[in-house]
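**Student:** Quick one: sequence plus predicted model below, questions after.
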Amino acid sequence: MTHHSAMHSEPVETPTDTLSHAQIRAARAYLGWTALDLAAASGVSFSTVRRVELPGPRAVRDENIEAIRGAFTRHGIRFVTHADGALGIAGRARIPS
């Protein structure tokens, strides 16, 4: 029997400069955060949050993306790239309040 390790490999962390708008929106939805919540948690402006969540090229400073990643990381979110190149998020189990 042939073993396909790529099919069963763990996803790897996505580099900050390749975080997609969809990953950021998914992470926010996972935590139940509004865009204002993310702005407050990351220390970036609301307008910056809205810009990073738009598809396509974005004019956002690297340090703002890193601040957004940091806010999510502090709340248990990891941004991952799967073996097939698909981007996603991984989070710790949420306990209902």
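**Tutor:** Good, I have the coordinates. Numbering: from 1, shown residues only.
**Student:** hey, let's count contacts and neighbours off CA atoms from now on
**Tutor:** Will do.
**Student:** Tell me the buried residues in stretch 71-84?
**Tutor:** 71, 72, 77, 78, 79, 80, 81, 82 (16 or more other CA atoms under 10 Å).
**Student:** In strands, which of those fall?
**Tutor:** Those of the buried residues of stretch 71-84 mapping onto strands are 77, 78, 79, 80, 81, per DSSP state E.
**Student:** putting a second one here so we can go through both:
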Amino acid sequence: MSQPGSILKVSIRQLKAARALLGWSQDDLAKAAAVSIPTIKRLEASDGSLGGRDETVQKIVNAVACAGIDFLFENGNGPGVRLRKPNRSKT
């Protein structure tokens, strides 16, 4: 994971995979990230790195990360995503 405040270099494919793992539609992502649906659609219509304004990218990355997604980066096996195990708090 990245340091707080830094912007991850996330690919469109990673973002789509993250949405799939979460079972989120583009509308769900837009709501969670507090960005417009047309913005999500426009960004996902391209390929390569997630573009757009830094603030928008940060909102999108934070939304899926807060929902439990870890972004995996090039380490010999290629980039990807994974769904974190839910934290089980002791009560």
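**Tutor:** Right, received. Where do you want to start? Quick caveat: nothing in here was measured; it's all calculated off a predicted structure.
**Student:** tm score of chain vs chain?
**Tutor:** The TM-score (TM-score structural alignment, normalised by the length of the second structure) is 0.76; 82 aligned residues with a CA RMSD of 2.2 Å.
**Student:** one step back: between the ones in strands among the buried residues of stretch 71-84 of the first structure, which sits nearest residue 89 of the first structure?
**Tutor:** residue 79 (4.5 Å; CA to CA).
**Student:** Quote the end-to-end distance of stretch 46-65 of the second structure.
**Tutor:** Length of stretch 46-65 of the second structure, first residue to last, CA to CA, to the nearest Å: 21 Å.
**Student:** Provide the contact partners of it at residue level.
**Tutor:** Outside stretch 46-65 of the second structure, the residues that touch it by CA atoms under 8 Å, 6 or more residues apart in numbering are 7-13, 18-19, 29-30, 32-35, 43-44.
**Student:** Try it again at 7 Å.
**Tutor:** Contacts to stretch 46-65 of the second structure, defined as CA atoms under 7 Å, 6 or more residues apart in numbering, come from residues 7, 9, 10, 11, 12, 18, 32, 33, 43.
**Student:** In CSV, list the residues you listed along with distance to residue 84 of the second structure and neighbour count.
**Tutor:** Formatted as CSV, those follow (distance: CA to CA, whole Å; neighbours: other CA atoms under 10 Å):
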residue, distance to residue 84 of the second structure, neighbour count
7, 20, 15
9, 19, 14
10, 17, 20
11, 19, 20
12, 20, 18
18, 11, 24
32, 18, 17
33, 19, 19
43, 25, 17
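**Student:** So which of these sit within strands?
**Tutor:** Assigned to strands by DSSP E, none of those qualify.
**Student:** Farthest-apart pair in those, please.
**Tutor:** Greatest spatial distance in those: 9 and 32, 19.6 Å, computed using CA to CA.
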